[in-house]
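Peer 1: mind looking at a prediction? Sequence and model below.
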Amino acid sequence: MGFHDPIKTLESPIEVMYLMHKVFMSHSDHTLELVSKVETGECSIADVKRSFDLWIKHLLYHVQTEDIYMTGPLKEKKLQDGRMVLKENVSEHNDLREMGADLFAKIGKDARESLIEDVLALDDQNHEELLDQLRIADSAIIETLGKQTILRRSIRHIYRSIFDFIVVEFDHFENEESFVLPLVHDQMSYAEELECVRKLLIDDDSDNPTWILDFVRKNLVDSDRKLLDEISENFQ
């Protein structure tokens, strides 16, 4: 099943993952699209950073919760090629965490370095004024100065980095749907699947526990949203 294919039915609670993956990939693509619009002035690097921050917030919560409540209780399975399903899944989660953290820092660093290089190219008066501004939060600086202060090479670098991250994310979601979800079907009861999905969609430790569920619902088409609601209305 492709991430943009229509989903007609969910046979069990864990298949809500198809909907979540669809939303996450759509948001990833949207973030990449924003990067391509920075040079044309249709958006700012601050828009990219906000979109990326939201992407990483959801992805990190998602993989951490999976490690504890989805793959954690499962028994390992060895594939014909020798790979271990759960070990591979955890390894992919670690790769996503590491790449996400590096990219999070890189977006801010590249934007900041671009600003500094442009500042140094200005006359002394503007130089001093903008160096003062660099002491403000990066996102506020970028928002204020706009796309003219962002070097093209930095935008291209950010674009390539985000594209590479999307490829890793895509491969992970495909592997998870192909190899991990069948194990969940085989080893968990309906009630256990439902609780696992509840943990993935409801953050019990947050002041706003439904922030994941709300985000997923908002970004689904009506037919997919109906499928999600049919599962989530059974949460205890």
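Peer 2: Right, received. Where do you want to start?
Peer 1: going by C-alpha atoms from here, please, whenever you check contacts or count neighbours.
Peer 2: Will do.
Peer 1: report how many residues lie close to Gln236.
Peer 2: Applying other Cα atoms under 10 Å, we find 7 residues neighbouring Gln236.
Peer 1: my bad, should have said His157
Peer 2: Residues near His157, counting by other Cα under 10 Å, number 14.
Peer 1: how far does the helix or strand harbouring it sit from its chain's centre?
Peer 2: Per DSSP states H and E: His157 is located in helix 152-175. The chain centre lies 11 Å from the centre of helix 152-175; the measure is Cα atoms, centre = their mean, to the nearest Å.
Peer 1: can you give me the helices for the chain?
Peer 2: 16-38, 45-65, 85-120, 124-133, 138-145, 152-175, 181-187, 190-201, 211-218, 222-232 (DSSP state H).
Peer 1: which secondary structure elements does the helix holding His157 contact?
Peer 2: For helix 152-175, the packing partners by 3 or more Cα pairs under 8 Å, 6 or more residues apart in numbering; DSSP states H and E come out as helix 16-38, helix 85-120.
Peer 1: now do the same contact list for the spatially most central residue of the chain.
Peer 2: Residue closest to the average C-alpha location in the chain (Cα atoms, centre = their mean): Trp55, at 3.3 Å. Residues counted as contacts of Trp55 (Cα atoms under 8 Å, 6 or more residues apart in numbering) are Phe24, His27, Ser28.
Peer 1: want to compare, so here's the second one:
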Amino acid sequence: MATEDLQRIEDPIDVMPLMHKAFRAVSDRTEAMAAEATTFDDIARLTETFGFWVKQILYHATVEDEVMTAPLKDNQPARDNETEHAELAGKAGDLASFIAMGNAAGIEESVRDAAFSLEEEQHRALEEKFYEVESALKDVLGEKKVTARTIRHIHSRLLGVRILELDHFENEEAFVCSLVRDEIDEAGQLYMIRKLLMDDTADDPRWIIDWVYSELDDTDKALLKDLESRLKGAVAQPA
């Protein structure tokens, strides 16, 4: 459900587009940083920003699977939602490792793309040769600068995560949220939304909701503030 022109979020699950909006703001910034990176300092900042994005994705997906998808287990959209979470988390984790590799990342990505296009029986024999070339190219580069190849491949992987994220959000808002709206009462919805926005295991339980606030405009902040006032009694899972 779109949040434009709303004065109040009636069904708690309809806060989800606001949370997704916050995610898109982070992924927009991360993609822009990747496209503009030219130095090792740029890569370091990109790694930090992407790490925060991954932290949010993993927490969000884990809690959704626990408190939102689990009650809807028998529904196909809910099962699809869990599959998308696993795929998204995997892509994000792979990219975090990829960024940390620096200049070798672009070379290794090209090597693997070539290897995986070959027949299975050729992989073992050719991979050893690929690694020899990779090592030689890395020595030539000398890790003295961030190359255009590194940036291209990081950016390409980042786009893969973004596309998957956007597809997932679209599916969730169109199908899963409607199931929650129809099948889980307000108390149950408030409980799951509180779990998504408040991390009671963290030193700062508000680290998620405060981040979401920081990414929203004043109108959306007011909607979230109104909903937050309804979360205070949603600490325990409804029977």
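Peer 2: Okay, I see it. All of these numbers come straight from a predicted model, not from anything done at the bench.
Peer 1: can you calculate the TM-score here?
Peer 2: Here the TM-score for the pair of chains, by TM-score structural alignment, normalised by the length of the first structure, is 0.79; 204 aligned residues with a Cα RMSD of 2.5 Å.
Peer 1: can you find the partner of Gln189 of the second structure in the first structure?
Peer 2: Alignment note: Gln189 of the second structure maps to Glu193 in the first structure; criterion TM-score structural alignment.
Peer 1: how close does that match sit to Pro73 of the first structure?
Peer 2: Distance, Glu193 of the first structure to Pro73 of the first structure, by Cα to Cα, to the nearest Å: 11 Å.
Peer 1: these two - which one has more neighbours?
Peer 2: Glu193 (21 against 12).
Peer 1: the more buried one against Val16, yeah?
Peer 2: No: using Cα atoms under 8 Å, Glu193 of the first structure is not in contact with Val16; the gap is 10.0 Å.
Peer 1: the match of Gln189 of the second structure: what's it in contact with?
Peer 2: So Glu193 of the first structure contacts Ser12, Pro13, Ile14, Val184 (Cα under 8 Å, 6+ apart).
Peer 1: coming back round to it: which one among the contacts of Trp55 of the first structure gets closest to Asp224 of the first structure?
Peer 2: Distances from Asp224 of the first structure to the contacts of Trp55 of the first structure, taken as Cα to Cα, are shortest for Phe24 (14.0 Å).
Peer 1: so what corresponds to the closest one in the second structure?
Peer 2: Phe24 of the first structure maps onto Phe23 in the second structure, by TM-score structural alignment.
Peer 1: try Ile212 of the first structure
Peer 2: That one, Ile212 of the first structure, aligns with Ile208 by TM-score structural alignment.
Peer 1: also Asp138 of the first structure?
Peer 2: Counting by TM-score structural alignment, Asp138 of the first structure has no partner.
Peer 1: what is the neighbour count of the match of Ile212 of the first structure?
Peer 2: By other Cα under 10 Å, the residues close to Ile208 of the second structure number 18.
Peer 1: name the nearest residue to it, sequence neighbours excluded.
Peer 2: Computed as Cα to Cα, 6 or more residues apart in numbering, the closest residue to Ile208 of the second structure that is not its neighbour in sequence is Leu197, at 5.4 Å.
Peer 1: what's the burial count for that neighbour?
Peer 2: 22.
Peer 1: cool, Ala121 of the first structure as well?
Peer 2: Counted with other Cα under 10 Å, Ala121 of the first structure comes out at 10.
Peer 1: for the closest residue to it other than its chain neighbours, what are its contacts?
Peer 2: In this structure, Ala121 of the first structure finds its nearest non-sequential neighbour in His127, 7.8 Å apart by Cα to Cα, 6+ apart. For His127 of the first structure, the contact set (Cα under 8 Å, 6+ apart) comprises Val119, Leu120, Ala121.
Peer 1: again, only using 10 Å
Peer 2: His127 of the first structure makes contact with Ile116, Asp118, Val119, Leu120, Ala121, Gln133, according to Cα atoms under 10 Å, 6 or more residues apart in numbering.
Peer 1: and the last one, how many neighbours?
Peer 2: It refers to Gln133 of the first structure. 15.
Peer 1: residues contacting it?
Peer 2: His127, Ala140, Ile141, Thr144, Leu145.
Peer 1: over to Ser114 of the first structure?
Peer 2: So Ser114 of the first structure contacts Thr149, Ile150, Leu151, Arg152, Arg153, Ser154, Ile155 (Cα under 10 Å, 6+ apart).
Peer 1: still on that earlier bit, distance-wise, check the residue nearest to Ala121 of the first structure relative to Gln133 of the first structure.
Peer 2: Using Cα to Cα, we find His127 of the first structure at a distance of 10 Å from Gln133 of the first structure.
Peer 1: likewise Ile56 of the first structure?
Peer 2: Separation of Ile56 of the first structure from Gln133 of the first structure (Cα to Cα): 27 Å.
Peer 1: hmm, back to that, okay, the helices of the first structure in TSV with distance to Met1 of the first structure next?
Peer 2: Putting those into TSV (distance: least, Cα to Cα, whole Å) gives the following:
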stretch	distance to Met1 of the first structure
helix 16-38	9
helix 45-65	20
helix 85-120	19
helix 124-133	49
helix 138-145	38
helix 152-175	9
helix 181-187	13
helix 190-201	19
helix 211-218	18
helix 222-232	14
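Peer 1: and those: which comes nearest Asp5 of the first structure?
Peer 2: Closest among the helices of the first structure, using Cα to Cα: helix 16-38, at 8.7 Å.
Peer 1: fine, thanks again, bye for now.
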